[in-house]
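Student: Take a look and give me a structure for this.
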Amino acid sequence: MCEIGGGMNFKRREFLRIVIDAIDGKTESIVVAHKDRLCRFAFDLVETLVNRSGCQIIVANQSKNAPQQELVEDMLAIIHCFSCRIYGSRHYAKEKVKAKRKYC
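Tutor: Next up, the predicted model:
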């Protein structure tokens, strides 16, 4: 399964399908290359939810980063996510102005 989308977006179609299938008992295990590929934040919460129904999450590449390194990576991910939103909203605003000029 392949899905393109940010690890901070919990509304991704395939992510939701995987989690719901696991909670419903339709999946025995979920295998991911890195834990942040499933979800950037709240991995422990997702893991706890799917474990309650007997499903396990297998992370192929467990990285043993220091807590400070993980915090830095999380902060950079947040900054990147919100900066992309800002730049995306600027582009959308410019497109609205162009469209308005075209029809006025």
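Student: going forward, measure contacts and count neighbours with C-alpha atoms only.
Tutor: Noted.
Student: what about Gly7, neighbour count?
Tutor: The tally of other residues near Gly7 (other CA atoms under 10 Å) stands at 18.
Student: and it, which of the three is it?
Tutor: At Gly7, secondary structure determined by DSSP: H, G, I helix; E, B strand; the rest coil is coil.
Student: I'd assumed Ala42 was in contact with it.
Tutor: No: in terms of CA atoms under 8 Å, Gly7 does not count as a neighbour of Ala42; the distance is 10.2 Å.
Student: Not counting sequence-adjacent ones, nearest residue to Asn9?
Tutor: The shortest distance from Asn9 to any non-neighbouring residue, by CA to CA, 6 or more residues apart in numbering, is to Cys39 (7.7 Å).
Student: contacting residues around that neighbour?
Tutor: Cys39 is in contact with Gly7, Met8, Asn9, Phe10, counting by CA atoms under 8 Å, 6 or more residues apart in numbering.
Student: count of neighbours near the second one?
Tutor: Looking back up the chat, that one is Met8. 17.
Student: I'd like the distance from the helix or strand Lys98 falls within to the chain centre, please.
Tutor: Using DSSP states H and E, Lys98 maps to helix 67-103. Centroid separation between helix 67-103 and its chain, computed with CA atoms, centre = their mean, to the nearest Å, is 16 Å.
Student: Second chain to compare with the first, below:
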Amino acid sequence: MAQDIRFVFEDVVRVFQEQASGINENRKELHYLLIMAEQREFQRLLIEYPDRLARFGYRYLERYLNSHGVTIESTHVQESKTSQEELTEDLLTIITVFSARLYGKRSQEFRQKTKHLVNAMKEGEPHGDGHEDHQTGCP
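Tutor: Have a look, this model is predicted:
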């Protein structure tokens, strides 16, 4: 008995890529994806992992896209997880994201202070040599 095998080739409308966390709501490419879905410019969205589309609220996005005629397919088959495993992963994700923001902010503040100090040195402003006791004024 012969099997009927069909291949469906569709044109790729657009590839969405961005270097942003799945937890970030302000993602330019996700914004464009939603606009294109609203305008019914595509019917199928292929993603590698669901958490790359959205770390939290994936089901909301899936439902929204479905309401605009878009089905989501994932290339990664995910084994089911217990609720405890999912909660642990979510908590680790939150800690990772906020740690990255904190360290990024510290790094930015350090670069700004360094830039200010370099500019002050170039302009000949007194800046101290770092050996002075600021409370007593003694070296």
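Student: So Asn66 of the second structure versus Ile95 of the second structure, what's the distance?
Tutor: Counting by CA to CA, to the nearest Å, the gap from Asn66 of the second structure to Ile95 of the second structure is 31 Å.
Student: Which one of these two is surrounded by more residues?
Tutor: Using other CA under 10 Å, the more surrounded residue of Asn66 of the second structure and Ile95 is Asn66, with 15 against 12.
Student: The more buried one pairs with which position in the first structure?
Tutor: Mapped onto the first structure by TM-score structural alignment, Asn66 of the second structure lines up with Asn51.
Student: how near is that match to Glu3 of the first structure?
Tutor: 22 Å.
Student: again with Arg52 of the first structure
Tutor: 25 Å.
Student: One more: Arg17 of the first structure?
Tutor: The value you get for Arg17 of the first structure to Glu3 of the first structure, if CA to CA is used, is 11 Å.
Student: Identify the residue nearest the geometric centre of the second structure.
Tutor: Ser21 (1.5 Å; CA atoms, centre = their mean).
Student: That residue matches what in the first structure?
Tutor: In the first structure, Ser21 of the second structure lands on Gly6 (TM-score structural alignment).
Student: what about His91 of the first structure, how many residues close to it?
Tutor: 11.
Student: Need the counterpart of it in the second structure.
Tutor: Aligned partner of His91 of the first structure by TM-score structural alignment: Ser107.
Student: What separation is there between its match and Arg44 of the second structure?
Tutor: In terms of CA to CA, Ser107 of the second structure sits 41 Å off from Arg44 of the second structure.
Student: try Glu18 of the second structure
Tutor: Relative to Arg44 of the second structure, and taking CA to CA, Glu18 of the second structure is found at 19 Å.
Student: Neighbour count: those two, which is higher?
Tutor: Arg44 (17 against 10).
Student: residues contacting the more buried one?
Tutor: Val70, Thr71, Ile72, Glu73.
Student: Now render those as TSV, adding neighbour count and distance to Tyr103 of the second structure.
Tutor: Shown next, in TSV, are the contacts of Arg44 of the second structure (neighbours: other CA atoms under 10 Å; distance: CA to CA, whole Å):
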residue	neighbour count	distance to Tyr103 of the second structure
Val70	19	38
Thr71	15	38
Ile72	15	35
Glu73	13	35
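Student: Identify the farthest-apart pair in these.
Tutor: Val70 and Glu73 (9.8 Å; CA to CA).
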